[in-house]
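J.: Return a 3D structure for these sequence lines:
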Amino acid sequence: MRTRYIAGLSLVAMGAGFVTTLFLPDHPVVDLLKGGFEAGLVGGFADWFAVTALFRHPLGIPIPHTSLLLKSRDKIANSLISALENELLNKASITSRLKQFQLLKLAGSTVTRIVRKRSNRVGAIRLLHTLLTKLPLGSLVPYLQSGIVSMIGRIDVKPLAEKLLHTAAEERWDERALDYALDQGRIWVSRPETGQLLGSIAQQKMQEAKVGGIMGFAVQAFAGFMNEDKLGTMIQQLLLSGIQDLSRSGNMNREKLLAEIRNQLQRFATDEETLNKGKQWIADKAAHPDSGKFIEERLESLRTSLLSALDKEMDNGGRKVVTVVRYAIRKLQAEKELTDNAEQKILSFIVDFVEANHYRLGLLLKDNIDQMNDKELVRMLEEKVGSDLQWIRVNGALCGFIIGLILTSIQWLG
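T.: Purely as a prediction, here's the structure:
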């Protein structure tokens, strides 16, 4: 090290100066310089001994209380670990330092700076495109099905059914469902082929009817008088008239039908056995291989759409990425309470994580120190702090020289 040579040179200079004054004729100036060089030589040697004694035995002689760092390597390691855990990585210190960074603000500015470059945007989209292309959707399906089945199993269906029933009553879903069913029935009944079907069925059943006496004679006469077309048309008219009556608000039969629908829904909503069977049926359907195939098809369709959108965005240079990022940052900045809570949670997580694991850093530090032999440890310490310590030798020689001049001058005054 350069400072070591400077320190050695200062000691040599003091020694050479002292030896030179021994051969000079007596003179007050020579005596003054001799006292200075002598004190500087003593100070330089004393500080050389002190600095050397920290790292090794001076001149290789095992003098007591030398090579202090090697003798105290365990104490040094423990002190470093203690300082790391109790001072550098304690909760208050970490929290204080992290608050100065304003993590979310720093993250927002960093992300904004990154997405300004077209190459970064396109690179990020290309990476996302590659990851999405290689994503094994087929292997994800069983986990999705398992999650859906697990979620269904945790649902308490009775409160859900009661809430749905209450909502249905408020939104009048029962009336809408009835009106929809009546409209579909009207459409079906109005078809010509429906009339033919109804006439054929009625004609067949009348012929199969086994009624004796006058009633039987009347039925047979009516069946002979009415053909399939007439029967079909008559039944169609009757059904359409009935549907029209049920479609009118306030109709007595309509109200009775709605009341029965509501009663059945109420009974269903309070029947736990039926609800649990329904829940189990849904869970079984969700776990069925056909459902897995359906989910995979939907996922593949979604992936195709996303890949197409990413390809288009890459061609546009990722402009939407900038728009999305800026929008998200503006929304976060507007929600100060939300961002403050989020930052506090992040800080708490980091602090708790470091506090729970900083002992690992201490163990790693101690393990690294234990793996170093004495020579390597001394070399490392000298590289880190040796340069500054060598200046102690230089200062010791210079201070000794000045003090020697002062003491010699005091002797003259005495």
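J.: C-alpha only now, for contacts and for neighbours.
T.: Fine.
J.: how close does residue 179 sit to residue 244?
T.: 10 Å (CA to CA, to the nearest Å).
J.: oh sorry, the question was meant for residue 12
T.: 123 Å.
J.: ok, residues contacting stretch 360-378?
T.: Contact with stretch 360-378 is made by 55, 56, 69, 70, 77, 78, 80, 81, 84, 85, as judged by CA atoms under 8 Å, 6 or more residues apart in numbering.
J.: tell me which residues in that stretch are buried?
T.: 362, 365, 366, 369, 374, 377, 378 (16 or more other CA atoms under 10 Å).
J.: Also stretch 149-156?
T.: Under 16+ other CA under 10 Å, the buried positions of stretch 149-156 are 149, 152.
J.: Go ahead and name everything in contact with it.
T.: 279, 282, 283, 284, 286, 287.
J.: Centroid-nearest residue for the chain?
T.: In the chain, the centroid-proximal residue (CA atoms, centre = their mean) is residue 346; its distance is 10.1 Å.
J.: more neighbours, residue 179 and residue 244?
T.: Between residue 179 and residue 244, residue 179 has the larger neighbour count (other CA atoms under 10 Å), namely 16 against 13.
J.: Before we compare anything, build this one as well:
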Amino acid sequence: MNYKNKANVILGIVSAFFIFSFILKYYIVNNAYTDFIFTVIKAALVGGIADWFAITAIYRKPLGISFHTALIPRNRKKIIEATAVFVENELLSKEAIKSKMEKNNIANKISENIINNKDSINIKTIKLLNEYAEKLDRDKVKEKVKKLKTKYLQEFYDEKRIKCVLSCIYNKDGEKILDDIFDFLINSVKKHEVQEYIYEVMAKLKEENTRGFIARIGISIFEASDSVNLREASRIFHDELLKGVRKLKNPKDYYRNKINTEIKLYLDNLDSQDNKLEKFKNYIFKDENIEKFVDKMFTKSKIVFKDYETEGYFVSKVLFKLFSDVFEEVVSDNEKLSKLCERVEKAAVDILEEKHYIIGKFIRDTLNEFDDKKLNEFIDDKVGSDLQWIRINGSVVGGFVGMLLFVIMKFIYNPFLAPQIRNIF
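T.: Next up, the predicted model:
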């Protein structure tokens, strides 16, 4: 039984006792005892009815009386505005939120959270990229790239500008670019598929060069004696190839320096090389090539991150590679990570400064969705129990006050004070 029902039951019981005491006093026996009972019950009934009227008047019009009743519906807009202002300017004020952020050192917590969850962040990024790519309309992407080509790329793609950009980038980060290229080359050569390809080429050469009967007999003898073993030869060749490619990582390597010199020479003569840039621009900016490029970016590709493996789009794989490289570099550098988290915290504060009004707007919009009935139910759900206790207390306190008044009137006022007052007047 809820408190409202309890209050109603108590008021009903008090009303029944009032009728009983009334009949007892005026129709059966009238003495000090029945007078005491009637006075106490009458006061309890008055207290209970008064508090019922007061509590009901908060929500609606009791007994149809409209004078200062239905307070919540009547003041609905004032309640909503006051609530929004209180939350926006007091409970969740700019100063309170900023103080809370500074006190809890949000930047350090963000940093710790990133470090502790960097693998899950990477995996979540893969999933988000795949989900986003899944939702993209390829035809719309193609049209946007074509519009971008017409509006910006052809204008930007000027020979002198491109040459300047490429030369500046290579002159500044040439060694790092070469290292990245050779790292990619090393990882590619290390793959088992390369050794298999070498073996297949050797097997094909063997087949082509041992067509004679005598040659085949000679090769069979050598293979039987382990003098010539194609599988072992391909492995040795693969190891030597990998060793040679790894030497390119040495800044003093002859071939590395030769490649570096050729790249610089190529960039210096880029604008005079038979309009190669212009021809290349015209080629890549063809509509059919743009469509092929977009289709390729949306082909399915295997994405691997540590023990996690999934199938996604090629564009997701490319973007994730860029993200993971930058993310790993930031996470492994405490100074960079600290600066990043401080910027995140500052951005949050700036957003708070600029968009703080949204808190109040959100509360106003939410509460404005409540009609009078819903607002009554909302407030009753939060404080209704306490309000119904007021009704119960009204009957109890009313009865106690009635008892006190009876004692005062019976044992103090009537025998002592009343005669004195009559003598005066």
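J.: Drop the TM-score for these two in here.
T.: Once the chains are laid over each other, their TM-score by TM-score structural alignment, normalised by the length of the first structure reads 0.52; 291 aligned residues with a CA RMSD of 5.3 Å.
J.: thinking again about what came up before, among the contacts of stretch 149-156 of the first structure, which ones are buried?
T.: Buried members of the contacts of stretch 149-156 of the first structure, counted by 16+ other CA under 10 Å: 279, 283, 286, 287.
J.: mind listing which of those are in helices?
T.: Assigned to helices by DSSP state H, the following of these qualify: 279, 283, 286, 287.
J.: how much space between the last one and residue 142 of the first structure?
T.: Pointing back at residue 287 of the first structure there. Residue 287 of the first structure is 8 Å from residue 142 of the first structure, by CA to CA.
J.: again, but for the first one
T.: Between residue 279 of the first structure and residue 142 of the first structure the distance, using CA to CA, works out to 19 Å.
J.: List the buried residues of the longest helix belonging to the second structure.
T.: Taking DSSP H as the criterion, the second structure has its longest helix at helix 372-408. For helix 372-408 of the second structure, burial by neighbour count (16+ other CA under 10 Å) applies to 372, 375-376, 380, 384, 387-388, 390-403, 405-406.
J.: For the residue nearest to residue 287 of the first structure when sequence neighbours are not counted, give its distance to residue 395 of the first structure.
T.: Excluding its sequence neighbours, the residue lying closest to residue 287 of the first structure (CA to CA, 6 or more residues apart in numbering) is residue 145, at 5.8 Å. Separation of residue 145 of the first structure from residue 395 of the first structure (CA to CA): 77 Å.
J.: And for residue 289 of the first structure?
T.: Distance from residue 289 of the first structure to residue 395 of the first structure, by CA to CA: 85 Å.
J.: now swap in residue 34 of the first structure and tell me
T.: On the measure of CA to CA, residue 34 of the first structure and residue 395 of the first structure end up 18 Å apart.
J.: now do residue 213 of the first structure
T.: On the measure of CA to CA, residue 213 of the first structure and residue 395 of the first structure end up 142 Å apart.
J.: hmm, back to that, and the contacts of stretch 360-378 of the first structure, which of them are in helices?
T.: 55, 69, 70, 77, 78, 80, 81.
J.: Can you tell me the element the residue mapped onto residue 45 of the second structure from the first structure falls in?
T.: Structural alignment places residue 45 of the second structure opposite residue 41 in the first structure (criterion: TM-score structural alignment). Element membership of residue 41 of the first structure [criterion: DSSP states H and E] is helix 28-55.
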